[in-house]
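Undergrad: Prediction below, plus the sequence it came from.
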Amino acid sequence: MEGIFPGTREELLNKVKKSVSERRYQHILGVEKAAVKIAKKNGYDCEKASIAALVHDYAKERSNEEFKQKILDDNLDEDLLNWNNFIWHGVVGAEIIKEQLQITDEEILNAVRRHTVGAVEMTLLDKIIYVADFVEQGRTFPDVEIARVLAYSDLNVAVGFEAKHTLEYLISSSSLVYPEAILAYNKWVVNKGEFNAK
């Protein structure tokens, strides 16, 4: 963890565990396991993938008031005030991670920012965390086994599968759709062509 987190793995785990519920902590450990497996398959630094996975939901269970105050205090895009935890724990959570865990590696912070709805431009680490969060062993949803096969065989196709699934979920639950989710869908599904309707 040298150069990324100022402490040992055990110290990072302890800080993460104190920040979330036991159920969320178990999810985080599951994402780490999946992220390391995907990183190995794609020739990526396993330690960096591990750290990004361990912190991706660090701020997930913070209050709405804390997120809103952070947006104002850090002069983040004021449009963020119109969203909710689904967006905040990634985009605003990265700022909380930077402040409280002293992790300043932008690649890791961007992976946290993008792990809920993806993005048009995604680094290999972005894709690893985005997909690992979707397929970790605790997840149960229709087609999760298909998602897992894709995650460990073709990461780009897995990103497209998740982008489509996320957008379908948001629409079916009559949720606000964050613009980046639509842009990610257009990039990874429509423009890739893997899931175009015939």
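TA: Okay, I see it.

Undergrad: going forward, measure contacts and count neighbours with C-alpha atoms only.
TA: Will do.

Undergrad: show me what contacts the residue most central in space within the chain?
TA: Among the residues of the chain, the one closest to the centroid is residue 115, at 2.1 Å (Cα atoms, centre = their mean). The neighbourhood of residue 115, defined by Cα atoms under 8 Å, 6 or more residues apart in numbering, consists of 56, 90, 126, 129, 130, 133.

Undergrad: here comes the other one, which I'd like you to weigh against the first:
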Amino acid sequence: MERKEALKLVEKQLTKKRYEHTVRVMETALALAKHYKVNEKKIELAAIFHDYAKYRHPEEMKRWIIEEKLPHDLLDYHQELWHGPVGSKMIEREVGMRDPEIQSAIYWHTTGKRYMSMMDKVIFIADYIEPGRDFPGVDEVRSIVYEDMEQACWMAARNTISFLMSKNQPIYPDTFQLYNENIGRNMNG
């Protein structure tokens, strides 16, 4: 699928603001893909479709979680986490895009996980650092991302965990696993 067609499909699913975010994620992800020598065509499509399910009704997403046999523990967490796993299935059914690497990057873009592929990491971190983002810690992650992707992902997980803890929100276990994966190399950081 070509960029123009993909963007047109996604634009119908998103608000204007979220569509603009998607374009910035795509541009950020493509720059990271070039740097880290990751398949740029797949990165482009994963970035374009990463928020495909973002504005689906919670009941619809719940049905997808159950019918597609996604982990049922997702239902114990905020519905904000659902759009990645659900979107990874929706693009297959609704758009005909069946590519395990693209689908994995979409699936994990919100929570992250342990042992992510480089494609997973690029989409996870591009969504986190795209130029429209402005929150505590984002500039620190931006400053390291082209030097050390592992460190950038760890910092993003750390920041997300800290933010959610400050709000007394539950934290999905895979985010802790991502944080723990690199804690040894970051003990002094």
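TA: Happy to help now that I have it. Here the structure is a predicted model, which is why all the values come from computation and not from measurement.

Undergrad: Can you tell me which of the contacts of residue 115 of structure 1 is nearest residue 38 of structure 1?
TA: residue 129 (9.0 Å; Cα to Cα).

Undergrad: What's the local residue count around that closest one?
TA: 30 (other Cα atoms under 10 Å).

Undergrad: Alignment lookup: it to structure 2.
TA: Using TM-score structural alignment, the equivalent of residue 129 of structure 1 in structure 2 is residue 123.

Undergrad: Same check on residue 111 of structure 1?
TA: Checking TM-score structural alignment: residue 111 of structure 1 goes with residue 105.

Undergrad: which SS state does that match fall under?
TA: helix (DSSP: H, G, I helix; E, B strand; the rest coil).

Undergrad: Which residues are in contact with the residue lying closest to it once chain neighbours are set aside?
TA: Leaving aside its chain neighbours, residue 105 of structure 2 sits nearest to residue 120 (4.1 Å; criterion: Cα to Cα, 6 or more residues apart in numbering). By Cα under 8 Å, 6+ apart, the residues touching residue 120 of structure 2 are 101, 104, 105, 106, 108, 109, 112.

Undergrad: so which strand or helix has the last one?
TA: Read that as residue 112 of structure 2. For residue 112 of structure 2, there is no host helix or strand (DSSP states H and E).

Undergrad: Now it: closest residue in space, sequence neighbours ignored.
TA: residue 175 (5.5 Å).

Undergrad: okay, now that neighbour: neighbour count?
TA: Neighbours of residue 175 of structure 2 (other Cα under 10 Å): 22.

Undergrad: To which residue of structure 1 is it aligned?
TA: Under TM-score structural alignment, residue 175 of structure 2 pairs with residue 181 in structure 1.

Undergrad: which ones are touching its match?
TA: With Cα under 8 Å, 6+ apart, residue 181 of structure 1 has these contacts: 117, 118, 119, 163, 166, 167.
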